[in-house]
Structures are given as C-alpha cells and as structure tokens.
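Trainee: Below are the sequence and a predicted model; questions follow.
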Amino acid sequence: MESNTITALLQEAATLLGVGMSMVFIFLSILVVSVKLMTKIVLAFPDNSQLVSPSAPPKAPAPAVNDEQTITAIKAAVSAYRSGNVSQ
C-alpha cells in the first residue's frame, strides 16, 4: 500500500470520528437543555387535581384476617414451602 492511501484513510477516519462525536455531543446537549426546560415548565404549573385536600378523611386500614380456615391454609402453605426448600 502507498503511504498516501493510508494517510488519506486516516484523515477520513479522523473526520468521521470528529463528526460523529460532535453529533452525539450536540444531541445530548439538546436533550439536557430540553429536560431542564420541561422541569421548569412543570414546576411553574402544578397539577392541582392530584393534591389531597386536608378535609378528606384518611383511608381506613384493611381489616385483619382472623378466619381460622385462612390461618390454617397459610400455615399449610408455609410448611409445604419449607419442606420443599430445605437449606443446605
């Protein structure tokens, strides 16, 4: 191969590298600026429909399970799981 060919190929590779890296940098810069701008816009106009009013009563907790059949079924499931998964 000629040295002129190698030099031309290296110059073309460097040009492609520079163009590619520049495009990525520009894209990421635009992305960061747009995200920051959207954050400022969203913070400037909050959505009031999702705010909880202070006069709303708190939700009641789920009732405790005291059914004997349910407790027996849970105990059976736990013992079956433990018997099948013996730690070594």
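Mentor: Received it, and whenever you're ready, just let me know what you need.
Trainee: going forward, measure contacts between C-alpha atoms and count neighbours the same way
Mentor: Will do.
Trainee: What are the boundaries of the helices in the protein?
Mentor: Ranges of helices within the chain are 3-44, 68-84, based on DSSP state H.
Trainee: try this one side by side with the last:
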Amino acid sequence: MKSETVSTLLVEAASLLAIGMVFVFLFLALLIAAINLIAAFCRKFPGNFPAESSSVPLTKPLATPSRKIDDTTLAVIGAAVHQYRKQHQSNVKD
C-alpha cells in the first residue's frame, strides 16, 4: 500500500471519529437537558397522589390457604413424587 493512501485513510478515520464523538456528546447533552426540563415541570405541577398516611397498603398480603389438603391427596402426591424420583434416579446411573 502506498503511504499516501494510508495517511488519507487515517485522516478520514480521525474525522469520522471526531464527528461521531460530537454527535454522541450533543445527544447526551440534549438528553440531560430534557430530563432537567421534565423534572422542573414535575416540580412545578405535581400530580394528585394520595397522602402517605392512607390506610391502603402498597403490597398485597400473602394469600392464606382457605382449606387444608386432605390426607388422601397428600398420599397420592407423595406416591407420585416417589415414583418420579425412582424412575429418574435409574436414568442417571445409566
């Protein structure tokens, strides 16, 4: 390759680098300005939110089971788990 071509390519790469960095800088500056404008707007016109001392909980309480599982169902579930473990334990050894 000729040295003129290499130097031309390097100049072009440097200019593309500079243009790219300027665009990124401008975009980030506009983004920060937009965020500050939105924050100023929200401070000037706050929304109507309920007071913090309201009795409405922010999270739902955990559900409690309304009925217990009978012994037959527990036995069937236990047998199914035992059979599943027995079948898959033999597959692991193979």
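Mentor: Structure received. Everything numeric here is computed off the predicted structure, so don't read it as measured data.
Trainee: tm score of chain vs chain?
Mentor: After superposition, the two chains reach a TM-score (TM-score structural alignment, normalised by the length of the first structure) of 0.61; 81 aligned residues with a CA RMSD of 3.8 Å.
Trainee: could the helices of the first structure be laid out in a markdown table, adding mean neighbour count and distance to P57 of the first structure?
Mentor: Listed next are the helices of the first structure as a markdown table, based on neighbours: other CA atoms under 10 Å; distance: least, CA to CA, whole Å:
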| stretch | mean neighbour count | distance to P57 of the first structure |
| --- | --- | --- |
| helix 3-44 | 11 | 28 |
| helix 68-84 | 11 | 31 |
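Trainee: Of these, which is nearest P58 of the first structure?
Mentor: For P58 of the first structure, the closest of the helices of the first structure is helix 3-44, at 27.1 Å, according to CA to CA.
Trainee: Just give me the mean distance for that closest one relative to the second structure.
Mentor: Helix 3-44 of the first structure differs from its equivalent in the second structure by a mean of 0.8 Å after superposition (mean CA distance after the TM-score superposition for the first structure).
Trainee: Check which helices and strands that helix sits against.
Mentor: Using 3 or more CA pairs under 8 Å, 6 or more residues apart in numbering; DSSP states H and E as the contact test, no helix or strand touches helix 3-44 of the first structure.
Trainee: Next, report how far it is displaced from the centre of its chain.
Mentor: Mean C-alpha position of helix 3-44 of the first structure versus that of the full chain (CA atoms, centre = their mean, to the nearest Å) differs by 25 Å.
Trainee: In CSV, list the helices of the first structure along with distance to A62 of the first structure.
Mentor: Conversion of the helices of the first structure to CSV gives the following (distance: least, CA to CA, whole Å):
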stretch, distance to A62 of the first structure
helix 3-44, 35
helix 68-84, 16
